Structures are given as structure tokens and as C-alpha cells.
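have a look at this fold, sequence not included:
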């Protein structure tokens, strides 16, 4: 730690120069000929590899939204489902991200798989999943997580940790282990329908491979988001 004069801690921080932190990526490249027909199939391939390689929470993704005043905001959430329709995550609808998405459904996702020198970048639009889909997922959550969905007014300012602990204890007393917890009306899922999906593979000398699927508009093929024609692939300069 440091004293008020900054001594040892200041010296330590000065020695950590982020500009000098470099890694040489030496993994196999990404070739257009090896890509799946659609982005969700390609994502499934990479997601399986990330899980097989033992990455910690490979389903962790950064979700970026835009507020009413145009200010961007980002946070990490967990992907809970993906299929030909898109990517699904769950949250409190009254949270900051929920308020942002109510005003502007445009969203960006980022899967930062650093140990594999890979990223997946997604742009698209978010829409709430049907209530029955939310309920089906909610039933699979651990009891404590179900209680937490009721106890936390996500993104609201609270006086202290004790406020959260008391709220949790109150809900847990009403719904002890073994008693069904109802789905909170303010809690549920969003499905992000992708418009672009970029697969980024680190390569030597910073000449990375960046292949981006771009969803075609009406009249340009199947634009349902499926793994059939309806996407074009672009190579981007790194």
C-alpha cells in the first residue's frame, strides 16, 4: 500500500507500464473457407472450444447499451441461451440496462476469450422474451438466486450492505427452501437478434483475422437470423 507521500505504491504503479505489455499471438488463423454458413453455427463451434479448453465462465459477455442522453454503458452478464434466433440473457427490467433498452433496443455484445486470443463481437437489437420462457428459466435457478431476484432493486442506490441483507432475509423468510418462489414481474430475459457478428482471432505481428457476418436485408435472402444463406462475410483489416 502507500502512505500519503505515495512511496512504495507509487513506485510499483510506475513500473507497470501498460504500453509495454505485449503478447505475441501464435494460434492458428481463421479462414473464410472454414467458416460455418451462419454466425450462430460458427459461434457454437467457438463456444464449445472455449468450454472444452476450460475457460472460466466462457458464457460471460459484455453488454453495451445507450441511455436516453446518448451516453454508452457496459457491464458483464452471463449468456443463458443461444440458438438460430440469437443470444439470451436475464436481468431486472428496472435496472439501468433495462431502462436503456426500453428507450433504445440497439445493443452490442462482446465475448472476451483472452486465453484463446479470440473475441466475438455482436451488434443487434434486444427484445424481451415471452413470459413463459422467462418462467421456464427462472425455475432452473438456484433457490438463493430466485430470492435475490426479488431482494435486489438492481441499479438503485442503497444506504449500505445491511439493506440488501435485510431484504434478502425478508424474502427468504416468506419463501424458504422447498417453497416455490414466484417469478418477479420486474425480472426476465432479453433476446439479442444479431445484425453483425464478428469473429476475431489473434495472429502474429498484430495482423489479426477479423471475419464479420453481416445480416442481409429484406429481399436479399433469408434474413431470419438462421444458419442458411442470408448473411455475407467480410474480412476486416486488424
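Structure received. All figures in this text were calculated on a predicted structure; none of them were measured in a lab.

for the rest of this, base every contact and every neighbour count on C-alpha atoms.
OK.

could you point out the longest strand of this structure?
Determined from DSSP state E, the single longest strand within the chain is strand 187-201.

packing partners of it?
strand 86-92, strand 118-128, helix 131-138, strand 209-215 (3 or more CA pairs under 8 Å, 6 or more residues apart in numbering; DSSP states H and E).

and the comparison structure, right after this:
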């Protein structure tokens, strides 16, 4: 089972573009597993790295679907699920960061119940990712650092609203405005810094589950590979079709018709 599962992960998650070659790779499982080097071994064991690579592929091959935009699910005070679209920023081994107004309904629901789920759907690539975990507020320093990295028009939109930002952008794009900007640059005059709103904040989602889904064609089934965080299970423990190659993640795979 371990050979088949490792080969599935290698073929389905790292196939360069064509999921249709999945069956061909399956017939050569032993050879594929023997060719997995230390870097690839680390990659398929770390779900956040798989997600980073899928995200980069989606941004390159299907930018029109806005790959960083996810459907976020939270839970309100009555226990009902609430969904909205949220744009994510950084993805690393610690989690996934996103930003919002601290006085918003979204922020209030996260403060009351930190359990959050993100769902990414990249239809042109026939791929989807579901990530679930707990969200915790970032420090003011972390939020300010990210705010400074946003483009100026995004800062304007956060501070004054999208209409003001659009009007300001339009005024700066005129002929005389561009001349003035070049003069300021030549004189060494920096544009005025936009202050960050006092109620602007951010969260980091610490995942406890990654679920990768992929289709191999209109009439073919869906393959799902699921990673679950399990700190108690020692390295190498296997129960049924669940495999734990790392101490903190276990994974399984299934095919749906």
C-alpha cells in the first residue's frame, strides 16, 4: 500500500500539466518511487509545499480565475456556516495569512470561533484545494509590514475605499500628473505615505487539514489526497490505508467515480 500511495502522490500531485498520464505512471510505480529524491520526498510529505506549487501553476496557467481568491467559511454565533470570498497573501509552513477590517462580521466570527475553512476552485486546471484549521490574529507589526508591501492603489482602497482609490488613480494617470511625478522623482521628493487604518488587521490560518482534488477528464473520476495533522501518531505508523511518513501529518487517497 505504501508503494502505491507514494506513487499516487508523486504522479497526481507532480504530473507536469497532464493528469491524463496518471494511468501510465501507475503502471510504473516501483520505478517512480525509486526515482524520488530527498527533495521530492520532502515535498510530497509537506502539504503546504504542494499547495504552493499548485497555486503558482494556477497563477501562471489560469490567472483569469484569480487563483488567490478563496471561498472562506466561518461559523456565526448561532452555529450557522457563513461563506464569503477572501484573498490570501502569504503561504508558508506556519500557515496562510489573510487580511480584513477588524470590525467586520468576518473578524467577529473568527474571534468567537477560530475554526475556518478555505476552498480554492481552479476549474481550468480541473483542480481544487480545501484547507481547514484555526485562525489567529497577527501582531500589529506583522499587519503594518504587509500593508507597506501592498501597492499604493491597494493602500488607498483599504484606507479610503475603492471609489476614492479609483478617482485618485485616475487623477494620477493624467498627463500633467505624470509630469509632476517625474519632477518629484527628479527632485528626490517621495510621495506622501498613506497611513494604515487603525482597524486594519490580519489573521494566520494554521491548517489541520489539506484536501487536494483533481479530475482527469469529463467522464473520469475524481482523485482526492487528504493530509491531516496528527501530532500523536509516531513516524511511520500505518493503520489501514492511512500512512504517516512524518510525525505531524498523515495522509490517505481515494478515487471517486
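Sure thing, it's come through. Quick caveat: nothing in here was measured; it's all calculated off a predicted structure.

list the TM-score for the superposed pair.
Overlay of the two chains. TM-score (TM-score structural alignment, normalised by the length of structure 1): 0.70; 191 aligned residues with a CA RMSD of 3.0 Å.

the longest strand of structure 1 vs structure 2, average offset?
Comparing strand 187-201 of structure 1 with its match in structure 2 after superposition yields a mean distance of 0.6 Å (mean CA distance after the TM-score superposition for structure 1).

what's the matching range in structure 2 for that strand?
With TM-score structural alignment applied, strand 187-201 of structure 1 matches the range 200-214 in structure 2.

residues in contact with that stretch?
With contacts defined as CA atoms under 8 Å, 6 or more residues apart in numbering, stretch 200-214 of structure 2 is touched by 47, 94-102, 116, 126-140, 143, 222-229.

name only those of those residues that count as buried.
47, 95-102, 116, 127-135, 137, 143, 222-229 (16 or more other CA atoms under 10 Å).

please spell out which residues along the match of strand 187-201 of structure 1 are buried.
Buried residues in stretch 200-214 of structure 2, counted by 16+ other CA under 10 Å: 200-214.

and for stretch 142-158 of structure 2?
143, 144, 147, 152, 154, 155, 156, 158.

do the same with stretch 39-55 of structure 1
39, 40, 41, 42, 43, 46, 47, 50.

and the third one, what element?
So that's residue 41 of structure 1. Following DSSP states H and E, one finds residue 41 of structure 1 within helix 39-52.

now residue 99 of structure 1, nearest residue through space, not along the chain?
In space, residue 99 of structure 1 comes closest to residue 93 once its chain neighbours are excluded; the distance is 7.1 Å by CA to CA, 6 or more residues apart in numbering.

would you check how far apart the aligned partner of the one you found in structure 2 and residue 200 of structure 2 are?
Using TM-score structural alignment to pair residues, one finds that residue 93 of structure 1 aligns to residue 102 in structure 2. As judged by CA to CA, to the nearest Å, residue 102 of structure 2 and residue 200 of structure 2 stand 6 Å apart.

can you pull out the helices in structure 2?
Counting by DSSP state H, structure 2 has helices at residues 2-14, 22-26, 29-35, 38-45, 47-61, 105-112, 140-149, 152-160, 162-172, 175-186.

now those helices in JSON lines, with distance to residue 80 of structure 2?
Formatted as JSON lines, the helices of structure 2 follow (distance: least, CA to CA, whole Å):
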{"stretch": "helix 2-14", "distance to residue 80 of structure 2": "34"}
{"stretch": "helix 22-26", "distance to residue 80 of structure 2": "39"}
{"stretch": "helix 29-35", "distance to residue 80 of structure 2": "44"}
{"stretch": "helix 38-45", "distance to residue 80 of structure 2": "34"}
{"stretch": "helix 47-61", "distance to residue 80 of structure 2": "28"}
{"stretch": "helix 105-112", "distance to residue 80 of structure 2": "11"}
{"stretch": "helix 140-149", "distance to residue 80 of structure 2": "29"}
{"stretch": "helix 152-160", "distance to residue 80 of structure 2": "29"}
{"stretch": "helix 162-172", "distance to residue 80 of structure 2": "30"}
{"stretch": "helix 175-186", "distance to residue 80 of structure 2": "50"}
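
figure out which of those is closest to residue 88 of structure 2.
Closest approach to residue 88 of structure 2 among the helices of structure 2 (CA to CA): helix 47-61, 11.0 Å.

read off where the closest one ends up in structure 1.
On structure 1, the counterpart of helix 47-61 of structure 2 by TM-score structural alignment is residues 39-53.

so what touches that stretch?
With contact meaning CA under 8 Å, 6+ apart, stretch 39-53 of structure 1 is reached by 35-36, 58-59, 82-84, 86, 113, 116, 120, 197, 213, 226-227.

just the buried subset of these, please.
Here, 16+ other CA under 10 Å leaves 58, 59, 84, 86, 113, 116, 120, 197, 213, 226, 227 buried among these.

now do the contacts for the residue nearest the centre of structure 1.
Using CA atoms, centre = their mean, the residue of structure 1 that lies closest to the mean C-alpha position is residue 61, 2.6 Å off. Neighbour list for residue 61 of structure 1: 76, 77, 78, 79, 109, 110, 111, 112 [criterion: CA under 8 Å, 6+ apart].

how about the third one, what's its match in structure 2?
Residue correspondence, TM-score structural alignment: residue 78 of structure 1 in this structure matches residue 87 in structure 2.

you'd agree its match is up against residue 98?
Yes - counting by CA atoms under 8 Å, residue 98 is a contact partner of residue 87 of structure 2 at 6.5 Å.

re the thing from before, looking at the helices of structure 2, which is closest to residue 242 of structure 2?
Comparison of the helices of structure 2 against residue 242 of structure 2 by CA to CA identifies helix 2-14 as nearest, at 9.1 Å.

now the terminal residues of stretch 107-116 of structure 2, how far apart.
11 Å.

ok, now which ones touch the residue nearest to residue 99 of structure 1?
By CA under 8 Å, 6+ apart, the neighbours of residue 93 of structure 1 are 99, 186, 187, 188.

quick check: the last one vs residue 117 of structure 1, distance?
Read that as residue 188 of structure 1. 32 Å.

residue 114 of structure 1 and residue 47 of structure 1, how far apart?
Per CA to CA, residue 114 of structure 1 is found 13 Å from residue 47 of structure 1.
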